[in-house]
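Enquirer: The sequence and its predicted three-dimensional model are supplied below.
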Amino acid sequence: MRILFVTSECYPLVKTGGLADVSAALPPALARAGADVRLLLPGYPAVLKGLSDLAPVGDPIPDLPGMAGAAPRMLLGRMPDGTPAYALDAPALFGRPGNPYMGPDGRDWPDNAQRFAALAWAAAAFTAPAGLDPWWRPDVLHAHDWQAGLVPAYLRLRPDRFGGERRPGTVLTIHNIAYQGQFPPWTMGDIHLPSSAYAIDGVEYYGSVGYLKAGCYYADRLTTVSPTYSQEIQTDEQGAGLEGLLSVRADRLSGILNGVDYGVWDPARDPLLPAPYSAGDMGGKAVCKTALQEAFGLERAAARPLAAVVSRLTWHKGLDLVLEAAGGWVAAGGQLAVLGTGEPWMEQGFRQLAAWHPGSVGVRIGYDEGLSHRLQAGADLLLVPSRSEPCGLTQLYALKYGTLPLVRRTGGLADTVIDATPAAVNDGAATGFSFGAATVREIAFCLRRALALYRRPDRWQVIARHAMTRDFGWEAPAREYLELYRAAQTDAA
């Protein structure tokens, strides 16, 4: 089966969030399961620089949205791990430094509608009768998030240009329904869709053109990144306005849990750590904790439980709860190390917290991949109190590193962390801590439970070792996706 994986980012070339990690890890897992998978990426400078053996394929692409009078080329190369990857070489759209979605002023690029319509149009062009690549034609197009949401719409609404004798199947994965790609109605004049598509049974979304809505409406199959999240987005609370459509299409909506690339995230062979360790020999974790305390200016004290945050610093991530509960945590003997960037008021709040509690709270504003690994290894707890979380990857990394996640029960957090209730601890099933309501009272009580268990190091070690044995690799999700692709092919036939 030939699969075109259409994504706007992929680690290590370009990354703003978990989508990049999924785009890097799932295609190789699918390939190991027997699929022929190729990526399609925008031709950002980092992509063109990072792909090896780049060469043009096929003819220039005519009528690309946002490229009047120009016909960009498609290039084919290889990711650092060898996965074949196409890059849409359109410098006028993608030849920009920095963030793929925002300019230096922190605002969205004003032509994002055209930029990502062009990506979707180029993906659809692989299915044209002549084919974009004369040597390769996909059986399934797997689109990711709003940036690729128009892929299914083009195949359904432009049969005059795409699809050939047999339309390939389409799958859309919603990584976070909060980001939807909404643009003014006059965008319809730029993106080569018929005007009739601007309707409630189409791409219209509350008076705008909705790219994610288009994908949800026209894709043969829909997925989210955890089973619980697939149910949550069908509710008023978390559906972000798409709950009605998703409820109608519930029989085409699946929740497939994200996996972890253990080739990157494994404390036994992680080159970014000061010392390796494993479930069978956890001696190195103490070395990692001491190094982390030193790096964040914290008191070197093995007896003090160290909680970490590796996250965007936003209200959505529930980190205002951490700000309010941190004083009690420190008073009880805990430490806190924070790495992230986000809303200015929250960044300032964590800086002030560190100033109030020297030796107990350390904060780094920014993003550092190596430091994120060392936080996972050196901390005792990882705090993930999200108000909603489609899947979450940091808690999966924490489990592998023997750092117990403390999470709010929502989305993929509910699916992956088993709360250390007395029964779960006695049964040997516990892997972390969880709480329900997004309140300071709830997270503070959960922190007190964690502290009580930390003071019983024999039990804590048993739970940490068990957490490290949990398997959240990509092999099982890859098999689920292959079944879904076959279903999408049947739907399209």
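Expert: Structure received. Numbers count the residues shown, from 1 in each chain.

Enquirer: For the rest of this, base every contact and every neighbour count on C-alpha atoms.
Expert: OK.

Enquirer: all helices of the stretch 251-400 of the chain, in order?
Expert: For the stretch 251-400 of the chain, the helices defined by DSSP state H, counting those that start in this stretch occupy 283-295, 319-331, 344-356, 369-378, 394-400.

Enquirer: Determine how far the shortest one lies from the middle of the whole chain.
Expert: Just to be clear, that refers to helix 394-400. Centroid displacement of helix 394-400 relative to its chain, using C-alpha atoms, centre = their mean, to the nearest Å, is 14 Å.

Enquirer: any residues touching the helix or strand following it, and which ones?
Expert: Once the chain leaves helix 394-400, the next helix or strand it forms, by DSSP states H and E, is strand 404-408. Strand 404-408 has contacts (C-alpha atoms under 8 Å, 6 or more residues apart in numbering) with 380-387, 395, 398-399, 413-414, 417, 431-438, 446-447, 464, 467.

Enquirer: Just the buried residues from those residues, in ChimeraX please.
Expert: Here the buried members of the contacts of strand 404-408 are turned into a ChimeraX selection, burial being counted by 16 or more other C-alpha atoms under 10 Å:
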select :380,381,382,383,384,385,386,387,395,398,399,413,414,417,431,432,433,434,435,438,446,447,464,467
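
Enquirer: Now intersect the contacts of strand 404-408 with the strands, please.
Expert: L381, L382, L383, V384, F433, S434, F435 (DSSP state E).

Enquirer: Check it against this one:
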Amino acid sequence: LQFRYTLLCHAACEAPLVLPLGGYTYGEKCLFLVNDWHAGLVSVLLAAKYRPFGVYKDARSILVIHNLAHQGVEPAATFKNLGLPSNWYGALEWVFPTWARTHALDTGEAVNILKGAIVTSDRILTVSKGYAWEITTVEGGYGLNQLLSSRRSVLTGITNGIHIAEWDPSSDEHIAFHYSAASLSGKVQCKTALQQELGFPIKPGCPLIGFIGRLDYQKGIDLIHWAIPELMEDDLQFVMLGSGDPLYEDWMRSAENTYRDKFRGWVGFSVPISHRITAGCDILLMPSRFEPCGLNQLYAMRYGTVPVVHATGGLRDTVENFNPYAGEGRGEGTGWTFSPLTKDCMLNALKTAIRTYRDHKSTWEGLMRRCMQKDFTWENAAIQYEQVFEWAFIDPPYIM
């Protein structure tokens, strides 16, 4: 894997100089957008192999971090395969702490490509403002927090956009009925159609909660596992779509047998089903331990499905906690955020959302409309990206 991405990075550095991309060569004054560790070697190569010889002195590189947990760490012996001068080993040097080593003779020495990219990139982007802060903390920095803190002046968070043509409740080909913020009647019909498809009793007034995502520790699936028995005591329906840890896949199948009229677990992934769950549910639950940006809450809001999320990363940035007393009593906010990440805290937020859905219909409708009116388009994100591109060329390039 390391070899493949090393080859990609070397090719990416040569391409603007020699290939007619779009009919002409870009030349030396260009911008490299470096995505995660997989392309991280591009920034290191520019600093180590090109700029010292006067090549790419007017080029810039911007590192985009989507998930800091993935860093491209390999044994130190693989450094010789990266095509870097030997005196650049320190830029990628990584030593695992004693507790993380495999045995007593393990020195913990490795190379970390993402570390090298953080050191040498001209600007650093990540996929939400909240995550840009979290990766500078001990809890969210995965060992790179001090390095990222030292580069805080060039670190920016920009929330991802969504494809509004693909995710549009007024024209979505995957859902049975269409609707918009101006006319919400189709959402009730989508809910009824989803209940029918899942084999639930048809109960338009019963809260329908959804979860879409990988079945793993990061997504907080263990909290849902422990909370389901208590949730199932209430008059509600819960549907989950996802795959991952076989333990939780088996649990979903078992829960479906235990709570036949209230729970459905769809093991696997299906784009059409994900659209129908997003359109048909009243509430989307996302108890992620960390979430650099998160897209499902953005899709949910686009479809008037109110998110209940753990207050972390992009979830905290994009979901505004509901305040019923704001706006001269009309209420403000687009969902519920909860913290700390515990089962009880999650249940409290869910129960508050369920009570609001049942007892305050006009308030809930206001929530839905505010969700649907939010602007999470790529056009909005692109304007912010262009600003960072401009900043990158204002400052001189990285030179060691």
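Expert: Received, thanks. Everything numeric in this text was worked out from a predicted model, so none of it was measured.

Enquirer: With distance to P276 of the first structure added, can I get the ones in strands among the contacts of strand 404-408 of the first structure in a markdown table?
Expert: As requested, those are arranged in a markdown table below (distance: C-alpha to C-alpha, whole Å):
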| residue | distance to P276 of the first structure |
| --- | --- |
| L381 | 18 |
| L382 | 19 |
| L383 | 23 |
| V384 | 24 |
| F433 | 25 |
| S434 | 28 |
| F435 | 31 |
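
Enquirer: how about stretch 302-318 of the first structure, aligned to which bit of the second structure?
Expert: Per TM-score structural alignment, the counterpart of stretch 302-318 of the first structure in the second structure is residues 204-220.

Enquirer: And the residue in the second structure sticking out farthest from the centre, how far from R152 of the second structure?
Expert: With distances taken from the mean C-alpha point of the second structure and given as C-alpha atoms, centre = their mean, the most distant residue is F53, at 38.7 Å. For F53 of the second structure, the distance to R152 of the second structure (C-alpha to C-alpha, to the nearest Å) stands at 29 Å.

Enquirer: about what we covered before: winner for burial among the helices of the stretch 251-400 of the first structure?
Expert: Each of those was assessed for mean neighbour count using mean count of other C-alpha atoms under 10 Å. The highest is helix 394-400, with a mean of 26.

Enquirer: Packing partners of that helix?
Expert: helix 369-378, strand 381-384, strand 404-408, helix 457-469 (3 or more C-alpha pairs under 8 Å, 6 or more residues apart in numbering; DSSP states H and E).

Enquirer: do you know which of these lies nearest Y262 of the first structure?
Expert: Using C-alpha to C-alpha as the measure, helix 457-469 is the one of those that comes nearest Y262 of the first structure, at 11.6 Å.

Enquirer: what about that closest one, how far off from the second structure?
Expert: Relative to the second structure, and after both are superposed, helix 457-469 of the first structure has an average distance of 1.2 Å to its aligned residues, where the measure is mean C-alpha distance after the TM-score superposition for the first structure.

Enquirer: start and end residues in the second structure for that helix, please.
Expert: With TM-score structural alignment as the criterion, helix 457-469 of the first structure aligns to 361-373.

Enquirer: E291 of the second structure contacts G314, correct?
Expert: Yes: taking contacts as C-alpha atoms under 8 Å, E291 of the second structure lies within contact range of G314: 6.0 Å.

Enquirer: shared neighbours, those two?
Expert: With contacts defined as C-alpha under 8 Å, 6+ apart, the residues shared by E291 of the second structure and G314 are Y131.

Enquirer: which residues touch the counterpart of V64 of the second structure in the first structure?
Expert: Residue-level alignment of V64 of the second structure against the first structure, with TM-score structural alignment as criterion, gives T173. If a contact means C-alpha under 8 Å, 6+ apart, then T173 of the first structure has H142, A143, H144, D145, L222, T223, T224, V225 as its contacts.

Enquirer: For these, could you give me a markdown table that also reports neighbour count?
Expert: Supplementary listing: the contacts of T173 of the first structure in a markdown table, determined by neighbours: other C-alpha atoms under 10 Å:
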| residue | neighbour count |
| --- | --- |
| H142 | 27 |
| A143 | 28 |
| H144 | 26 |
| D145 | 25 |
| L222 | 27 |
| T223 | 23 |
| T224 | 28 |
| V225 | 25 |
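
Enquirer: Just these: which are in strands?
Expert: Within these, membership in strands is found for H142, A143, H144, L222, T223, T224, as judged by DSSP E.

Enquirer: what sits against the last one?
Expert: Neighbour list for T224 of the first structure: T173, I174, H175, S230, L253, S254, G255, I256, L257, P390 [criterion: C-alpha under 8 Å, 6+ apart].
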